[in-house]
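>>> Mind looking at a prediction? Sequence and model below.
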Amino acid sequence: MKTRIGILGLGGVGGYFGGLLAKAYSQSDAIEIVFIARGKTQEIVAKSGLKLITDTDETYVFPTVVSNDPEVIGKLDYLICATKTYDIEESLLSYKKCITKNTIFLPLYNGVDAPERISAIFPDNEVLQGCVYIVALIESPGVIKKVGPFEKLFFGSHSASVTKMKTLQTIFENAGIQSTLVDQIEETVWEKFIFISSLASATSYLNQNIGEIIGSNTSRAVFVNLLQEITMLAAVKGLELPNDITMKTIQKLEKMPHEATSSMHRDVISGHKFELESLTAFVVNEGLKYEVDMPTYQKVLDALALKMPSE
């Protein structure tokens, strides 16, 4: 029996890591990679493959299956989820037929509430926690561009089968994916969330890329204020994060390509729906729950809420 891995969401994250998997296992008799895609992306990838562009090369990869039809997709052993956070429930319910009681979910979303939301739909399934560090985006349908050297994937669980997680880790390693199976995964996910939430909120609110934020004392202060507020929230929640996390996060920002920005900022610029609920509002709501003051987050939320396109 083949191990069947579904990739739901062919954006920067799903497209890049899914592409590495499809490239590695295109001729495999043991592992089958299934791209779950629709519309123009499905049409282009099915016909011409998925194009991956990095700083050094370009390559086309071909999954075993690319479809949005649950009958064609079939039953999945693992489902790597990388859609936008506002699509979690709708996208997963569309493919309920592909999920068995043994299917393991690996969410690679920008927020931290995805495992809880997935478990609400599939209470009998194992839902791992995961996060990635990568700057990658859709250049056009079926074309994923990765910028800079960041390319790390972390995942884990306190309850899932260690054997199945190690199997997945081996699958990643053999595909050349820089992945780490982490014991204290909640802290790892929150460490990433502190970075991505403050970055997405700052870039979108200021309408600036990373270089512009670093280069302006006023803009940098907004980012640092967001960072301090969300770090305080994590501490009050009881998460054991590094004492120097604020400084580490600022250093992480400075090492990133200065022309890069957050995916939320790109969506705001293009007038698309954006992940305000998961990346900014979630932090404000958690602040209310834990009685942590969030003045900068609240200011950013109020301003960005006015930019959200109507349904």
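Thanks, I have the structure now. None of these values were measured; they are calculated from a predicted model. Numbering: from 1, shown residues only.
>>> hey, let's count contacts and neighbours off CA atoms from now on
Will do.
>>> For stretch 117-134, report the contacting residues that lie outside it.
With contact meaning Cα atoms under 8 Å, 6 or more residues apart in numbering, stretch 117-134 is reached by 13, 88-89, 93, 101-110, 115, 146-147, 149-157, 159-160, 185-186, 188-189, 192.
>>> let's go with 7 Å and repeat that
With contact meaning Cα atoms under 7 Å, 6 or more residues apart in numbering, stretch 117-134 is reached by 101-109, 115, 150-157, 160, 185, 189, 192.
>>> repeat for stretch 74-93
Residues contacting stretch 74-93 (Cα under 7 Å, 6+ apart): 3-9, 13-14, 98-100, 102-109, 275, 278.
>>> Just the ones of these in strands?
3-8, 99-100, 102-107 (DSSP state E).
>>> ok, second structure coming up, stack it against the first:
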Amino acid sequence: MRILILGAGGVGGYFGGRLVEKGEDVTFLVRENRKKQLEKNDLVIRSVNNDYSFTPKLITAKDTNEIFDVVLFSTKSYHLENAIKDLKPFVRDHTVIIPLLNGIAHLAALKEAFGEEKVIGGLCFIETTLNNNGDVVQTSKAAKLVYGEFEGKDTERIRKIADAFSGTKADFVLSSAIEKEMWHKYLFITVMSGVTSLMRAPIGPIRESDGGRNIIRQLFTECATIITAYNAPISETIIDDHMKTIDAIGYGMKSSMQRDMEKNAFVEGDHLQGYLLELAQAKNIHAPLLEIVYQNVKVYKKLLQEQNQ
């Protein structure tokens, strides 16, 4: 099975690297600058779950004669449109696309671009970043990628993918309820990224401040109310479950959105909080705390735009 990783950043570089380490046929679709960097330094994973480095198979959007069975679509949401254009030449009738973006909004765009039958569900839990050398640095033990056919279908192609993904040093998990897991993660990442970026602090100081847990729970409640209004398959206990996760994660844990803001980089607020607010407005649901969180994102984007002018 030929596997294509869209990008070689913190997510694609890590999970793709673990598949290479196992012995799978993996290629990375990258931009020219990243290709030059990887050709010079190799792809290096520095991880609490064991380091690994290798010379990756690389292609760019110009190499249109390549064909792949599975694509891990691991770009950021603000690169979605360009990433779709880059990927199109490599997708054939049998190709399966597994998106690993945060949120839900990207599914419609991917299905429209490639066909509904080619897109299955996916998500991941991992804390990684690239250092100045372009190495993938994993800072916590969690490294879980969840995937599955929509509606829990058991197909020949998903069994083949499961076989290819088995036996690595990362957790590739086949799910029979991928829609629910994607909505659950969307709820969690919207709140986690929202409060940490709003308050410019890791989750520990926020939850342990006077009234902090109440604010977190209130945002969970607002977001879950919106999601439920669209009959999304979320658990009745999901707010309590997510609050337990909030209490269990490390004091210094930051969201990727917060880290991006600290680096004056682009953020995924439109794809996360912004999209959820669009759903709320369509159902006339008032979500005042979510509105504040998203306003913070809009102010940050405006300042970033002014700095780059």
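Cool, the structure landed. Being a predicted model, the structure only gives us computed values, none of them experimental.
>>> Quick one: buried ones out of the ones in strands among the contacts of stretch 74-93 of structure 1?
By neighbour count, with 16 or more other Cα atoms under 10 Å, these hold 4, 5, 6, 7, 8, 99, 103, 104, 105, 106, 107 as buried.
>>> Pretty sure the fifth one sits against residue 36.
Which is residue 8 of structure 1. Yes: counting by Cα atoms under 7 Å, residue 8 of structure 1 does reach residue 36; the two are 5.1 Å apart.
>>> Show the residue spans covered by the helices in structure 2.
Assignment of helices within structure 2 using DSSP state H yields the ranges 10-22, 32-41, 80-87, 106-114, 156-165, 178-199, 203-208, 212-229, 238-248, 256-262, 275-282, 288-308.
>>> Contact partners for residue 182 of structure 2?
For residue 182 of structure 2, the contact set (Cα under 7 Å, 6+ apart) comprises residue 123.
>>> Aligned counterpart of it in structure 1, please.
Residue correspondence to structure 1 (TM-score structural alignment): residue 182 of structure 2 is matched to residue 189.
>>> which one's the longest strand in structure 2?
Counting residues, the longest strand in structure 2 under DSSP E turns out to be strand 136-148.
>>> Tell me the helices and strands packed up against it.
helix 10-22, strand 43-47, strand 121-130, strand 171-174 (3 or more Cα pairs under 7 Å, 6 or more residues apart in numbering; DSSP states H and E).
>>> and residue 208 of structure 2, how many residues sit next to it?
Burial of residue 208 of structure 2 is recorded as 12 neighbouring residues (other Cα atoms under 10 Å).
>>> my bad, residue 40 of structure 2
Counted with other Cα under 10 Å, the neighbours of residue 40 of structure 2 add up to 10.
>>> quick one: what's aligned to it in structure 1?
Using TM-score structural alignment, residue 40 of structure 2 lines up with residue 47 in structure 1.
>>> what stretch of structure 2 does stretch 126-134 of structure 1 fall on?
Using TM-score structural alignment, stretch 126-134 of structure 1 corresponds to residues 118-126 of structure 2.
>>> Which positions within that stretch qualify as buried?
Buried, per 16+ other Cα under 10 Å, within stretch 118-126 of structure 2: 118, 119, 120, 121, 122, 123, 124, 126.
>>> So which of the helices and strands packed on strand 136-148 of structure 2 is nearest residue 209 of structure 2?
strand 121-130 (24.1 Å; Cα to Cα).
>>> Average offset of that closest one relative to structure 1?
Taking mean Cα distance after the TM-score superposition for structure 1, the mean distance separating strand 121-130 of structure 2 from the aligned residues in structure 1 is 1.3 Å.
>>> how far off strand 43-47 does that strand point, in degrees?
Counting by axes from the mean of the first three to the mean of the last three Cα atoms, to 10 degrees, strand 121-130 of structure 2 lies at 90 degrees to strand 43-47.
>>> related to what we said a few turns ago, give me the distance from the longest strand of structure 2 to the chain's centre.
How far strand 136-148 of structure 2 lies from its chain's middle: 10 Å, per Cα atoms, centre = their mean, to the nearest Å.
>>> repeat for stretch 248-259 of structure 1
18 Å.
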